[in-house]
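>>> Need a 3D model of the following:
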Amino acid sequence: MIFQVAQEDQKTFTDLVRQLVGRCTSDIEKARTIFRWITVKNLNTMQFDDNLRGDTPMGLLRGIKHGTESYHVLFKRLCSYAGLHCVVIKGYSKSAGYQPGVRFEDNRFRNSWNAVYVAGAWRFVQCNWGARHLVNAKEVPKAGAKGKSDSLR
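Just a heads-up that it's a prediction; the model follows:
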């Protein structure tokens, strides 16, 4: 169902969330469905109309593609429409380029992610990392081999 909804362009957040979580039976299922919808969208291949309003699902995705919006804002908004309590957390993450022992002295490792309250506890969600896609998958090097650094976006 998620993939079917992801192939369509919903005009409003209300329509999108209704289609996504209408059959979900728990809050954790709602959060997982929203996460999966976001991460299945391949912004590297999507084309957007320049006249899209920014306060629509496709407008927000276009903003993410162009660097004026972020995944954590989209996830929080969709959770809000689904009736889930979700917050944005800002901080540092040990992501690409981090080496053990490196201190967080500048903005190189600044990051944001979400926490959503489901099943009686806060769960951390990082849509940005989940939405990465392999590019030219046939050319991806074997584990441990040196190869193209741009194969993951």
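>>> going forward, measure contacts between C-alpha atoms and count neighbours the same way
Will do.
>>> From residue 36, how far off is the closest residue to residue 35 other than its chain neighbours?
Nearest non-adjacent residue to residue 35, counting by CA to CA, 6 or more residues apart in numbering: residue 127, 6.5 Å away. According to CA to CA, to the nearest Å, residue 127 stands 9 Å off from residue 36.
>>> More neighbours: these two, which one.
Neighbours were tallied for residue 127 and for residue 36 using other CA atoms under 10 Å; the higher tally belongs to residue 127 (21 against 18).
>>> can I assume that one is in contact with residue 76?
No - judged on CA atoms under 8 Å, residue 127 makes no contact with residue 76 at a distance of 10.6 Å.
>>> Second chain to compare with the first, below:
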Amino acid sequence: MSETFSRRGLVGAAAFGAALLGVSLWAYHLGGSLAGTPVGGAELAATPAAQQTAPNGESIYVGNCASCHGAAAAGGMGPELKHTAAWSDADFAEAVLHGKAQGRELAPVMPRFESLGIDGTTPPTEAQLQALHAYLKGL
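Okay, the predicted model is just below:
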């Protein structure tokens, strides 16, 4: 039996594979960081909570969203995100945390970050969500 694959199907499969590779590399790096030794082998210096800086929306986007939504949120495997600038912070949080936007369920491939976590372990904080939303508003 001979099967043919459409160009769209092959492109989709390639994009999915690239996203999977990106997530795998990120998880590998995160695992080393959580263990106390980054991938490069240097020890992590503990930073007191009082000295931590405010969340950076761009770095949150690059680490969690860009592989699907594109470097400038113009779309890729996932849809473009520039329209989210008009959303309220509550609507934006609902989409990121629960995969629900404007009364509809987002695609299953969209991570539900409340259970997945931004850093792979904990749900994003309100400050992280606001920083991410502010970054998208600025694009």
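>>> Report the TM-score for the pair.
Overlay of the two chains. TM-score (TM-score structural alignment, normalised by the length of structure 2): 0.31; 72 aligned residues with a CA RMSD of 4.7 Å.
>>> for structure 2, what spans make up the strands?
Per DSSP state E, structure 2 carries strands over the ranges 100-101, 104-105.
>>> Ok, which of the ones you listed comes nearest residue 61 of structure 2?
Comparing the strands of structure 2 against residue 61 of structure 2 with CA to CA, the closest turns out to be strand 100-101 (18.0 Å).
>>> Which of the three states applies to residue 112 of structure 1?
Secondary structure assignment for residue 112 of structure 1 (DSSP: H, G, I helix; E, B strand; the rest coil): strand.
>>> my guess is it meets residue 76, correct?
No - Residue 112 of structure 1 is beyond contact range of residue 76, at 11.7 Å (criterion: CA under 8 Å).
>>> follow-up on the earlier one: burial-wise, tell me which of the strands of structure 2 comes out on top.
The highest mean neighbour count among those, using mean count of other CA atoms under 10 Å, belongs to strand 100-101: a mean of 17.
>>> Which residues does that strand contact?
Strand 100-101 of structure 2 has contacts (CA atoms under 8 Å, 6 or more residues apart in numbering) with 91, 92, 94, 95, 106.
>>> And the residues you listed, which of them are buried?
Neighbour counting with 16 or more other CA atoms under 10 Å marks 91, 92, 94, 95, 106 as buried within the contacts of strand 100-101 of structure 2.
>>> how about the nearest residue to the first one, chain neighbours excluded?
Once flanking residues are discounted, residue 91 of structure 2 sits nearest to residue 101: 6.6 Å by CA to CA, 6+ apart.
>>> can you check residue 125 of structure 1 too?
residue 114 (5.0 Å).
>>> was I right about the one you found contacting residue 88?
Yes - if you go by CA under 8 Å, residue 114 of structure 1 and residue 88 touch, sitting 4.6 Å apart.
>>> Can you name every helix or strand that the lengthiest helix in structure 2 contacts?
Once structure 2 is assigned using DSSP state H, the helix that runs over the most residues is helix 7-34. Under the contact definition 3 or more CA pairs under 8 Å, 6 or more residues apart in numbering; DSSP states H and E, helix 7-34 of structure 2 sits against helix 66-69.
>>> which helices and strands sit right next to the helix it packs on?
Against helix 66-69 of structure 2 (3+ CA pairs under 8 Å, 6+ apart) you get helix 7-34.
>>> Would you mind listing the buried residues in stretch 127-139 of structure 2?
Buried residues in stretch 127-139 of structure 2 (16+ other CA under 10 Å): 128, 129, 130, 131, 132, 133, 134, 135, 136.
>>> Filter those residues down to the ones in helices?
128, 129, 130, 131, 132, 133, 134, 135, 136.
>>> Perfect, I'm done here.
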